[in-house]
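Chemist: Here is a sequence together with a model predicted from it:
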Amino acid sequence: MMNALKRKLKSDLFFNIIIYAMGLLIVLLVLIPLLFVVAASFSDPDLVIKGKVLLLPKGITLKAYTMVFENEDIWRGFLNSCFYTVSGTFISVVLTIIAAYPLSRRKLPGRNLFMMAILFTMYFSGGMVPTYLLVRDLGMYNTIWALLIPSAISTYNLIVAKTFFENSIPEELYESATLDGCGNIQMLLRIVIPLSKAIIAVLILYYAVGIWNAYFDALIYLKDDNKYPLQIILRNILLLGQTEQMGTNDVGMAEKIKMSEAIKYSAIVVSSIPMLIVYPFVQKYFVKGVMIGAIKG
């Protein structure tokens, strides 16, 4: 008995060591690039280009941040991204809840058929060219709606929300509300949404991060520079720096290359701040919402 217990303790210890080692490795893989970006944003661009900056800044300077905050394109892109993120997240969360609620009701006729059709879109899509033609024919090309409507609902988020509603809200509660004369819309507004703060917080975080980091839709559907989100502006800065590095001995051009490198890192830091501000407010709901919404899917 004691030997079996010792073997079990040893196996549990070995398993915990492996888990912690893997967790530490993942943390390092994520943390080291982040530390490098932050360090490079405060460092002398010449030292960054020469590869002398690793995890700590060298030749500390705020010139790159000064240039970022003085750059009108970056400010315009930042404000555009804030608008797209706030409005897009609102639209996506509302539509996801409206779709997930009826699908979570077991009495919905043809529920399994609807779910099969929705799951099909998770693995197969119409393709980039047909989607582009559809957006153009609907009159959304070069408008903000091209970024907000076509990708408004994520199939994965819809399934998570549906599973949360199924597992967290008892069917007896619906029956009691029905006996009291409560309709489906009243149930959604007065019962489901107040009891679903955890999953709503998760949906807000998922959609906000996705919209904030998105750039491909803007690259395809927008041609007006004034509507570009921040990610497109950063992409253009990166491409400009790479183009200028393709061979020149001009001193002025070399200085531009250094500053474009510095601006690149500082702009990445600035663009990450909004998500870092939002996350602490939804973090307490995050694990609960994901765990409850992921089981029995």
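Modeler: Great, that's in hand. Predicted model, so just to flag it, every value in this text is computed and none were measured.

Chemist: contacts and neighbour counts: CA atoms only from here.
Modeler: Fine.

Chemist: What are the boundaries of the helices in this protein?
Modeler: 2-41, 45-49, 63-70, 72-104, 111-123, 128-137, 145-148, 155-168, 171-179, 184-187, 197-213, 216-221, 230-244, 251-294 (DSSP state H).

Chemist: In CSV, list the ones you listed along with distance to residue 57 and mean neighbour count.
Modeler: Shown next, in CSV, are the helices of the chain (distance: least, Cα to Cα, whole Å; neighbours: other Cα atoms under 10 Å):
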stretch, distance to residue 57, mean neighbour count
helix 2-41, 4, 13
helix 45-49, 9, 19
helix 63-70, 13, 17
helix 72-104, 24, 19
helix 111-123, 43, 12
helix 128-137, 42, 13
helix 145-148, 37, 21
helix 155-168, 39, 22
helix 171-179, 57, 13
helix 184-187, 55, 14
helix 197-213, 26, 21
helix 216-221, 32, 16
helix 230-244, 21, 17
helix 251-294, 12, 17
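
Chemist: this is the comparison structure:
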Amino acid sequence: MENVEEVKVRPRTINSRSSDRILEIVMYGIAGVLLILLIYPIYFIIIASFSDPAAVANGQVWLFPKGFTLAGYQELLKHENIWIGYRNTILYTVIGTAISLVVNLSAAYALSRRDLFGRKTISLFFIFTMFFNGGLIPTFLTIRDFHMYDTFLVMVLPFSVAVYNIIVARTFFQNSIPDDLWEAAQLDGCGNLRYYVQIVLPLSKAIISVIALWTAVGHWNSYFNALIYLKDADLYPLQLILRNILIMNQMQSAMGTGEAAAVALRLANIMRYSVIIVATVPIMCIYPFVQKYFNQGVMIGAVKQ
């Protein structure tokens, strides 16, 4: 009887393992295709920035650069205000991210405390602002009346509150920081501020890293606020300066005639790819340092309720 049972069970085990293997191969194949679809556009921009614009326009660039050239980068780096833009963008990103972390994490921790009076009402006020706001003109008038128009502060202070980040961080604090820690800290004479700084924040590296990355990328890529609220070119961030350079080169190619117009058009075309590389590579270098915290922070902060 035992031999008969073994004969009956073994084929099922083999079939089960075979189907699991087939499913695994299919899933890896789908994941590989998606990976290629996501990575190839970035790879194409890189090789196109080193290729002859004519080859790119004719569709001859697929896997490797054609007509290797550094003309796009050379023309781009001739503009000295790029370095001013880099300096401003780094300052806006570092200082703006620090301010946003202080504001959003503090608000999230306060809303996560069950002993906060009116916690639900305050949360509703925050959530209301996610769907309704005064609009561009009232915001502009408010910034002007607070004397922040065309100043450094307008890029780091007025838009530092992100309600979505507050909600994610609040959920993380509620589900990851046990109430017993607060009770134990109170027995040792620990106050709210000390408990938040010395106990809560060190235990929240995952969510801090995620929100810091989101905020830093937002500040690095921001150009609309600078376009609206800045008029001093010395305060322009990198994105706005690169935008102005592209517009200027396109206007020169449109206004030129003959061979000069053709050369200007080729430079304008290749500089589009060079601008993307110059603008994105620095912020992409930060991701590997926070990647290990990213999934953990997002899942704990956004999924659990």
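Modeler: That came through fine. All values derive from a computational prediction rather than experimental measurement.

Chemist: circling back: tell me which of the helices of structure 1 lies nearest to residue 55 of structure 1.
Modeler: helix 2-41 (4.9 Å; Cα to Cα).

Chemist: give me the number of residues near the counterpart of residue 258 of structure 2 in structure 1?
Modeler: The alignment partner of residue 258 of structure 2 in structure 1, by TM-score structural alignment, is residue 250. Under the neighbour criterion other Cα atoms under 10 Å, residue 250 of structure 1 is assigned a count of 9.

Chemist: can you put the helices of structure 1 in a markdown table and add distance to residue 56 of structure 1?
Modeler: Output for those, formatted as a markdown table (distance: least, Cα to Cα, whole Å):
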| stretch | distance to residue 56 of structure 1 |
| --- | --- |
| helix 2-41 | 5 |
| helix 45-49 | 11 |
| helix 63-70 | 16 |
| helix 72-104 | 26 |
| helix 111-123 | 42 |
| helix 128-137 | 42 |
| helix 145-148 | 38 |
| helix 155-168 | 38 |
| helix 171-179 | 56 |
| helix 184-187 | 54 |
| helix 197-213 | 26 |
| helix 216-221 | 33 |
| helix 230-244 | 23 |
| helix 251-294 | 14 |
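
Chemist: What's the local residue count around the aligned partner of residue 153 of structure 1 in structure 2?
Modeler: Mapped onto structure 2 by TM-score structural alignment, residue 153 of structure 1 lines up with residue 161. Look at residue 161 of structure 2: counted by other Cα under 10 Å, it has 18 neighbours.

Chemist: residues contacting residue 161 of structure 2?
Modeler: 100, 103-104 (Cα atoms under 8 Å, 6 or more residues apart in numbering).

Chemist: Could you do residue 62 of structure 2 as well?
Modeler: Neighbouring residues of residue 62 of structure 2 by Cα under 8 Å, 6+ apart: residue 44.

Chemist: change it to 7 Å
Modeler: By Cα atoms under 7 Å, 6 or more residues apart in numbering, no residues touch residue 62 of structure 2.

Chemist: what do you get for residue 121 of structure 1?
Modeler: With Cα under 7 Å, 6+ apart, residue 121 of structure 1 has no contacts at all.

Chemist: Under the alignment, what does it map to in structure 2?
Modeler: So residue 121 of structure 1 corresponds to residue 129, using TM-score structural alignment.

Chemist: Residue 94 of structure 2 pairs with which position in structure 1?
Modeler: In structure 1, the residue matched to residue 94 of structure 2 (TM-score structural alignment) is residue 86.

Chemist: Leaving out the residues flanking it, which one is nearest to its match?
Modeler: residue 208 (7.3 Å; Cα to Cα, 6 or more residues apart in numbering).

Chemist: Next: residue 143 of structure 2.
Modeler: Using Cα to Cα, 6+ apart and skipping residues adjacent in sequence, the residue nearest residue 143 of structure 2 is residue 149, 5.9 Å away.

Chemist: For residue 202 of structure 1, see how far away the nearest residue to residue 248 of structure 1 once chain neighbours are set aside is.
Modeler: Closest residue in space to residue 248 of structure 1, ignoring its immediate chain neighbours: residue 254 at 7.6 Å, by Cα to Cα, 6+ apart. Distance of residue 254 of structure 1 to residue 202 of structure 1, given as Cα to Cα, to the nearest Å: 45 Å.
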